[in-house]
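*Asks:* I'd like to go over a predicted model; first the sequence, then the structure.
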Amino acid sequence: MKLPSLSRIRTGALLALAALAGAAGAQQPTKLRFALDWVFQGPQAPFLVPHQNGCYQKAGLDVTTDRGYGSGDTVVKVGAGSYDVGFADINAMVEYNARQTRPEDRLIAFFMVYDGAALSIITRKDTGVAKPADLVGKTIAAPPGDASRRLFSALAQANGFDASAVKWMNVAPELRETMLARKQADAISGAAFTGYMGARAVGVPKDELVVLRFPQFGSTLYGSALVAKRSYAAAHGATLTALAQCVAEGIATSIQQPAAAIEALYQRDKLINREVEQERMQLSLDWSIVTPWTREHGLGGVDPARLRQSMQEVASALSIPAPDIAEVFTAQYLPARDKRSVPR
């Protein structure tokens, strides 16, 4: 019997090792850097659920999820390539895009999370404010860069009054709710669930608070979405779809098993108050995520006619050109409809 030569044995061994190395390389998970919009609180819990239940791992993703420092900061970091994907206000993204001269530097939203924008004005019952028009002649405290403040003209236009008929008071973000509690301002602007819970934390009784949410009063504005740089999206479409599907599952878990979502949050920040953050998360679900539209059409998508109108509102409020909606949102990377249904 003729034995194989030593060179053939070596060649065969090298080929086998190469095949094993290729198989191992093919199994390596895709790394993805994900920046949230704010600190780890209840509304951020759905994005942490996929880390806890293994969805990312099963999808072949190695996701690093970091806290955010505001939507404006998040879109800048995604645009700069520091993060691959961000969770940020779509209106902040549109404003960022308006400053970019090269199309490849712009971002695009690919999964709408807050079908109802979290924009709001929060006041006390003793001010007599029950609807947006009642704010005429009132003083509203907010940081200059607050999104609800900057887009206030959209609320005013939808309710038929002059946005300049209110007085704005500049305050640091951490003092906003305190100004309301001490009656040094008639109202404050900010994210609905954050401001509401913050005002209660500084002593305003819950039954004394009035929350005027933009979606309640005729504004068509959308809220926060998953966003990515267009060049990244074009090259990593399957990755974005897998991420979006895990986020959709995380939202569904948060709706059906809120305690499990808060446990995922607790694993990232052991100092949270579970009860407070579960209520804050529930408000984000009730006010911004679970809407008549998402119940009918599923999570993640948009109504093109509404998005077109909202872009007109944003352009007017921020004094920027109204973008084509194809440059703002794409449904190309959405998971299948049955993968993003709102649980009943």
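*Replies:* Yep, that arrived.
*Asks:* C-alpha from now on. contacts and neighbour counts both.
*Replies:* Fine.
*Asks:* strands along this structure, start to end?
*Replies:* With strands called from DSSP state E, the chain shows them at 30-35, 61-66, 85-89, 107-112, 119-124, 139-142, 167-170, 187-191, 209-213, 224-229.
*Asks:* below is an additional structure, to be compared with the one above:
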Amino acid sequence: MSLMRSVFAAVLATLAAAPALAETDVKFALDWKFEGPSAPYFVALDKGYYKAEGLNVTIDSGPGSVAGIARVAAGTYPIGFFDINSLMKFRDQNPDKKVVAVQMVYDEPPFAIVSLKKTGITKPKDLEGKILGAPAPDGAFAQWKAFVKENGIDAEKVKIENIGFPVREPMLADGKVDAITGFSFSSFFNLRQKGVPADDIAVMLMSKHGLVLYGNAIMVNPDFAKAHPEVVKGFVKATIKGIIDTAKDPKSAIKSVMKRNETADEAIELARLEMALKDNIVTDWVKANGTGDVDPARLAKSIDQVGITYEFKAKPTAADIFTSEYLPPASERKM
């Protein structure tokens, strides 16, 4: 018995001395600040979903849904969350940088025209004769020409004023512009924080007025994905769990955001998250098919629509822009 105890003790000592399996460090870039819609990633972090996949994930804020793609292409952030329509243009301009989307998050984009009800803008044609404030690098403004074509707007009758992101909502609130382009859940709640009553704000979603575009997606650096396919699969799997949990219980999920942004207003961030879930993440298509994937035919049509705004040198295919190879089975993606 003493021999067995000695052997057993030796085994325990060996196990105790053995180093724990190292986690893979992953830097993940968001498109914007730590706000309500970023909850799924922090939920996945706080609940240990990334850790369970052997990942040590660091989440950083980003410079916008367009500019951040270059970070992924450069490998500064091997994985990021940015606009898939801007990725189409980026790939065309940088054919050697084959960044690819691996998980769709915004099944419908939050691209919107936001105005105050006193301007009388209730439909796209009402923008004629008005001043539209639009930051040049804004993801929503990037779709302006397609929006114009789909809705028969006389673009020459709309004055476009290039304004910075920080002054966009203040200029609308002060009446210096009649409408602005932006993400619905950003501009709406930024106006609310400026004291504008909710009933005075009008949000016109471009997806409800002819645009079939997708929105932001998880995208990866091609060299990183080739070298670490299991890391990408694990990241996507864990993120999907975070999205599903967030959709089921937004009130709990927002706590994960507030831990990282203590100066934010929790009620506003919760409402911002709930708007994103309703309008962009948990759509009818996602309810039927699960989160994360795309309809290839719709994606192909969206590339055509982006081509209205942007002249491709070599128009990409849907397969160039998005791959489902890193997604878990549909049964694990049901909302």
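*Replies:* Alright, I've got the coordinates. What you are looking at is a predicted structure, and each value in this text was computed from that prediction instead of being measured.
*Asks:* got a TM-score for the pair?
*Replies:* With the length set by TM-score structural alignment, normalised by the length of the second structure, the two chains reach a TM-score of 0.91; 322 aligned residues with a C-alpha RMSD of 1.9 Å.
*Asks:* so which of the strands of the first structure gets nearest Ala317 of the first structure?
*Replies:* Proximity to Ala317 of the first structure, assessed across the strands of the first structure by C-alpha to C-alpha, is greatest for strand 119-124 (13.7 Å).
*Asks:* which positions in the second structure sit opposite that closest one in the alignment?
*Replies:* Residues 111-116 of the second structure are where strand 119-124 of the first structure lands when matched by TM-score structural alignment.
*Asks:* now that stretch: how far from the chain's centre is it?
*Replies:* Stretch 111-116 of the second structure sits 18 Å away from the centroid of its parent chain (C-alpha atoms, centre = their mean, to the nearest Å).
*Asks:* residues in contact with that stretch?
*Replies:* Contact partners of stretch 111-116 of the second structure, identified using C-alpha atoms under 8 Å, 6 or more residues apart in numbering, comprise 121, 139-140, 172-173, 178-184, 187-188, 200-207.
*Asks:* next: stretch 54-71 of the second structure.
*Replies:* Here stretch 54-71 of the second structure makes contact (C-alpha under 8 Å, 6+ apart) with 22-34, 41, 45, 50-51, 77-78, 80-83, 86-87, 90, 137-139, 216, 231, 234-235.
*Asks:* quick one: buried ones out of those?
*Replies:* Buried subset of the contacts of stretch 54-71 of the second structure (neighbour count, 16 or more other C-alpha atoms under 10 Å): 26-32, 34, 41, 45, 50-51, 77-78, 80-83, 86-87, 90, 138-139, 216, 231, 234-235.
*Asks:* just checking, what packs against the longest helix along the second structure?
*Replies:* Ranked by number of residues, the top helix in the second structure under DSSP state H is helix 229-248. When contacts are defined as 3 or more C-alpha pairs under 8 Å, 6 or more residues apart in numbering; DSSP states H and E, helix 229-248 of the second structure packs onto helix 39-46, helix 49-52, strand 55-60, helix 250-258.
*Asks:* how close does that helix sit to the first structure?
*Replies:* Following the fit onto the first structure, the mean deviation recorded for helix 229-248 of the second structure is 1.4 Å by mean C-alpha distance after the TM-score superposition for the first structure.
*Asks:* gap between Pro229 of the second structure and Asn221 of the second structure?
*Replies:* Using C-alpha to C-alpha, to the nearest Å, we find Pro229 of the second structure at a distance of 11 Å from Asn221 of the second structure.
*Asks:* more neighbours, these two?
*Replies:* The residue with more neighbours, out of Pro229 of the second structure and Asn221 and counting by other C-alpha atoms under 10 Å, is Asn221; that gives 24 against 15.
*Asks:* what do we get in the first structure for the more buried one?
*Replies:* Matched by TM-score structural alignment, Asn221 of the second structure corresponds to Lys229 in the first structure.
*Asks:* mind listing what its match touches?
*Replies:* Counting by C-alpha under 8 Å, 6+ apart, Lys229 of the first structure makes contact with 78-79, 84-85, 104-108.
*Asks:* pipe those into JSON lines and attach distance to Ala133 of the first structure per row.
*Replies:* Converted to JSON lines, the contacts of Lys229 of the first structure look like this (distance: C-alpha to C-alpha, whole Å):
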{"residue": "Val78", "distance to Ala133 of the first structure": "37"}
{"residue": "Gly79", "distance to Ala133 of the first structure": "38"}
{"residue": "Asp84", "distance to Ala133 of the first structure": "41"}
{"residue": "Val85", "distance to Ala133 of the first structure": "38"}
{"residue": "Glu104", "distance to Ala133 of the first structure": "42"}
{"residue": "Asp105", "distance to Ala133 of the first structure": "40"}
{"residue": "Arg106", "distance to Ala133 of the first structure": "36"}
{"residue": "Leu107", "distance to Ala133 of the first structure": "35"}
{"residue": "Ile108", "distance to Ala133 of the first structure": "34"}
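*Asks:* give the buried subset of those as a PyMOL selection command.
*Replies:* To isolate the buried members of the contacts of Lys229 of the first structure in PyMOL, using 16+ other C-alpha under 10 Å:
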select buried, resi 78+79+84+85+105+106+107+108
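*Asks:* how about the contacts of Lys229 of the first structure, which pair is most distant?
*Replies:* Val85 and Glu104 (15.2 Å).
*Asks:* grab the most central residue of the second structure for me.
*Replies:* Taking C-alpha atoms, centre = their mean as the criterion, Asn216 is the residue nearest the geometric centre of the second structure, at 3.5 Å.
*Asks:* all helices for the stretch 51-200 of the second structure, in order.
*Replies:* 69-74, 84-93, 144-151, 165-173, 184-193 (DSSP state H, counting those that start in this stretch).
*Asks:* can you redo those helices as JSON lines with distance to Leu127 of the second structure?
*Replies:* JSON lines is the format used below for the helices of the stretch 51-200 of the second structure (distance: least, C-alpha to C-alpha, whole Å):
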{"stretch": "helix 69-74", "distance to Leu127 of the second structure": "31"}
{"stretch": "helix 84-93", "distance to Leu127 of the second structure": "24"}
{"stretch": "helix 144-151", "distance to Leu127 of the second structure": "10"}
{"stretch": "helix 165-173", "distance to Leu127 of the second structure": "14"}
{"stretch": "helix 184-193", "distance to Leu127 of the second structure": "17"}
